[in-house]
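Peer 1: pasted the sequence and its predicted model underneath.
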Amino acid sequence: MALVHNIIIRGWNSMFLQARKLKNADVPDFLNYCQAWYWFVVGHHDSEEAVLFPASRRQRVLRVLWMRMSKTAFHHGLAEMKSYIETGLATPSKYDGDEFVKIFDSFAEAFHSHLTNEPLKLVSLASYNFDMETTRDATTQHALQRYSTTDVLPILWYNLDTKYEGGIWEDFPPLPAPVKWGMVNVMGWWRSNWWCFSSCSSSLVEREELYCLRKEY
């Protein structure tokens, strides 16, 4: 879960840092990238609800922990972000980087708190004899099957730094190498004009500079 949260945070940072730097011609592609990030976050949440918090005798314990994480604190901000993206895609000339950044700022603190605290809360489930490894893998697989392989899933690949922490997570997510290669290099190519705004390259390492922050941009 912490790895997925890192991906989400890298995506957030890439959007926030480039939102005010866009050329008008790049607004639709950038907003499609942002929309993909939004649906990635929603899919991650839904997979947690479907797998991590199953209808079992442990449900009450898990849901108590979940409520303590105050997930609803940032739902309004995400909804506002979704609405702004949809408006901008319908009428790109209405896009305003300053206004978009204000939306990020409106729920940044609550969202960051959730992303950093949730893994720590879940670690405490060890005291309940909870099989976190199996559940983690099942949650990941549920999410991978839910996402569009061309329009949403590349958010994962293009914000996944496989060199993070010395490369110890290089095999995440647990997929056969040929499948992963195809998802990154074939499915990712289809919307490459979106993923150019991401924090990582198709080599799955962090970019030296974000697309809109390059000197030649």
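Peer 2: Happy to help now that I have it.

Peer 1: drop to CA atoms for contacts and neighbour counts, all remaining ones
Peer 2: Will do.

Peer 1: quick check: longest helix of the chain.
Peer 2: Criterion DSSP state H: the longest helix present in the chain is helix 97-123.

Peer 1: and the helices in this structure, which stretches?
Peer 2: 2-18, 27-47, 59-68, 75-90, 97-123, 132-146, 154-157, 177-182, 188-190, 192-195.

Peer 1: in a markdown table: these, plus distance to Leu213 and mean neighbour count.
Peer 2: Shown next, in a markdown table, are the helices of the chain (distance: least, CA to CA, whole Å; neighbours: other CA atoms under 10 Å):
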| stretch | distance to Leu213 | mean neighbour count |
| --- | --- | --- |
| helix 2-18 | 7 | 19 |
| helix 27-47 | 14 | 21 |
| helix 59-68 | 37 | 13 |
| helix 75-90 | 21 | 17 |
| helix 97-123 | 14 | 15 |
| helix 132-146 | 31 | 16 |
| helix 154-157 | 19 | 28 |
| helix 177-182 | 28 | 12 |
| helix 188-190 | 22 | 18 |
| helix 192-195 | 15 | 20 |
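
Peer 1: A further structure is provided below for comparison with the first:
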Amino acid sequence: MSESSSLETGPFTLITVPTIPQEKKDEIAEVFYWDMSCVHNCLIRGMNSVWLTAPHVKPKDQASFLGYCITLIETIHMHHHGEEVTVFPALAKQLNMEHNLEQHESFQGAMDEFEKYIKDVQAKKEKYDGQRTRDLLKAFSDPLVQHLHDEILTIAPEQLLKVDQADLDAMMAGMAKHIKEASLFTTFPFVLSHHNFSEIPEWPPAPAPLMWFARNISYRRYSNYWKFSPWNNKGRLQSYVQTVAA
């Protein structure tokens, strides 16, 4: 199996992104379902990348890899915070979101352990160990990936159509505000370098100037992190593992 296909197929399985019918391109129920599927796949690809890369990181690249791992965790935290303060409260008026919240709690402790270990290695309190990194990653990623798949079912169009339009509008406005709080120098380059533009070129639905800035300016500040991403800032496939093995 090639490195690029591994990032797409495992160890953590991607979500099948739905196609929005042309006549429903402006419907929140369809767009939100599609958008969240793409976001979730970026997170899953990040976990796949850490898993595949962890045993192969060269000493000179360890600091960059640790920064990449922390960015993954920060992106997951930001995504879930947005859901908990904006999405779940809006949908809970008509839908049961309790299971989603329970799942968030189920992997939080293990994710904290992974984050603590990475930060301890950064602080020279621990030595880097690729297998330990994998073990700590898998402890939270198994339930997290299951949650990412399960959650998509709870926000499928047929579910969202049960929600009042005013609540959906408020949810989308809240998410738009939340997205503006994302770091231009970590979160945005992370997302862009973990999305398959060859398959879905129209995502994310961001203004062209912002996309240009993220690709050409933001990307450069921590460009050493993004060598571990599946794609570079031009949307070309890359593989750190294949590079160091060459």
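Peer 2: Here it is on my side, so go on. Please read these numbers as outputs of a predicted model, since none were measured by experiment.

Peer 1: overlay the chains and give the TM-score.
Peer 2: Overlay of the two chains. TM-score (TM-score structural alignment, normalised by the length of structure 1): 0.85; 209 aligned residues with a CA RMSD of 2.5 Å.

Peer 1: hmm, back to that, closest to Phe53 of structure 1 out of the helices of structure 1?
Peer 2: helix 59-68 (5.9 Å; CA to CA).

Peer 1: which strands and helices lie in contact with the helix or strand hosting Asp35 of structure 2?
Peer 2: Following DSSP states H and E, one finds Asp35 of structure 2 within helix 28-53. Judged by 3 or more CA pairs under 8 Å, 6 or more residues apart in numbering; DSSP states H and E, helix 28-53 of structure 2 is in contact with helix 3-9, helix 62-82, helix 130-154, helix 157-160, helix 240-245.

Peer 1: what about the third one, how far off from structure 1?
Peer 2: So that's helix 130-154 of structure 2. Superposed on structure 1, helix 130-154 of structure 2 shows a mean distance to its aligned partners of 1.1 Å (mean CA distance after the TM-score superposition for structure 1).

Peer 1: residues near the counterpart of Lys162 of structure 2 in structure 1, how many?
Peer 2: Using TM-score structural alignment, the equivalent of Lys162 of structure 2 in structure 1 is Tyr128. Neighbourhood size, Tyr128 of structure 1 [other CA atoms under 10 Å]: 9.

Peer 1: try Met69 of structure 1
Peer 2: 17.

Peer 1: quick one: it and Leu120 touch, right?
Peer 2: No: using CA atoms under 8 Å, Met69 of structure 1 is not in contact with Leu120, being 10.5 Å away.

Peer 1: which residues are in contact with the most centrally placed residue in structure 2?
Peer 2: Against the mean C-alpha coordinate of structure 2, by CA atoms, centre = their mean, the closest residue is Leu43 at 2.3 Å. Listed by CA atoms under 8 Å, 6 or more residues apart in numbering, the contact set of Leu43 of structure 2 reads Leu72, Thr75, Ile76, His194.

Peer 1: with Asn185 of structure 1 instead?
Peer 2: Shown in contact with Asn185 of structure 1 (CA under 8 Å, 6+ apart): Ser202.

Peer 1: need the counterpart of it in structure 2.
Peer 2: Under the alignment (TM-score structural alignment), Asn185 of structure 1 pairs with Asn216 of structure 2.

Peer 1: who wins for proximity to Leu204 of structure 1 among the helices of structure 1?
Peer 2: helix 154-157 (6.5 Å).

Peer 1: against structure 2, where does that closest one fall?
Peer 2: Helix 154-157 of structure 1 covers residues 189-192 of structure 2 once aligned (TM-score structural alignment).

Peer 1: so what's the gap between stretch 161-171 of structure 2 and the chain middle?
Peer 2: 25 Å (CA atoms, centre = their mean, to the nearest Å).

Peer 1: residues in contact with that stretch?
Peer 2: Ile28, Ala29, Thr86, Val87, Ala90, Leu91, Lys93, Gln94, Leu95.

Peer 1: what about the residue mapped onto Leu43 of structure 2 from structure 1, distance to Gly167 of structure 1?
Peer 2: By TM-score structural alignment, Leu43 of structure 2 lines up with Ile8 in structure 1. As judged by CA to CA, to the nearest Å, Ile8 of structure 1 and Gly167 of structure 1 stand 18 Å apart.

Peer 1: ok, now Tyr84 of structure 1?
Peer 2: 37 Å.

Peer 1: ditto for Asn129 of structure 1
Peer 2: Counting by CA to CA, the gap from Asn129 of structure 1 to Gly167 of structure 1 is 29 Å.

Peer 1: contacting residues for the residue of structure 1 most remote from its centre?
Peer 2: Note on structure 1: the largest C-alpha distance from the chain mean falls to Arg57, namely 30.0 Å (CA atoms, centre = their mean). By CA under 8 Å, 6+ apart, Arg57 of structure 1 lies in contact with nothing.
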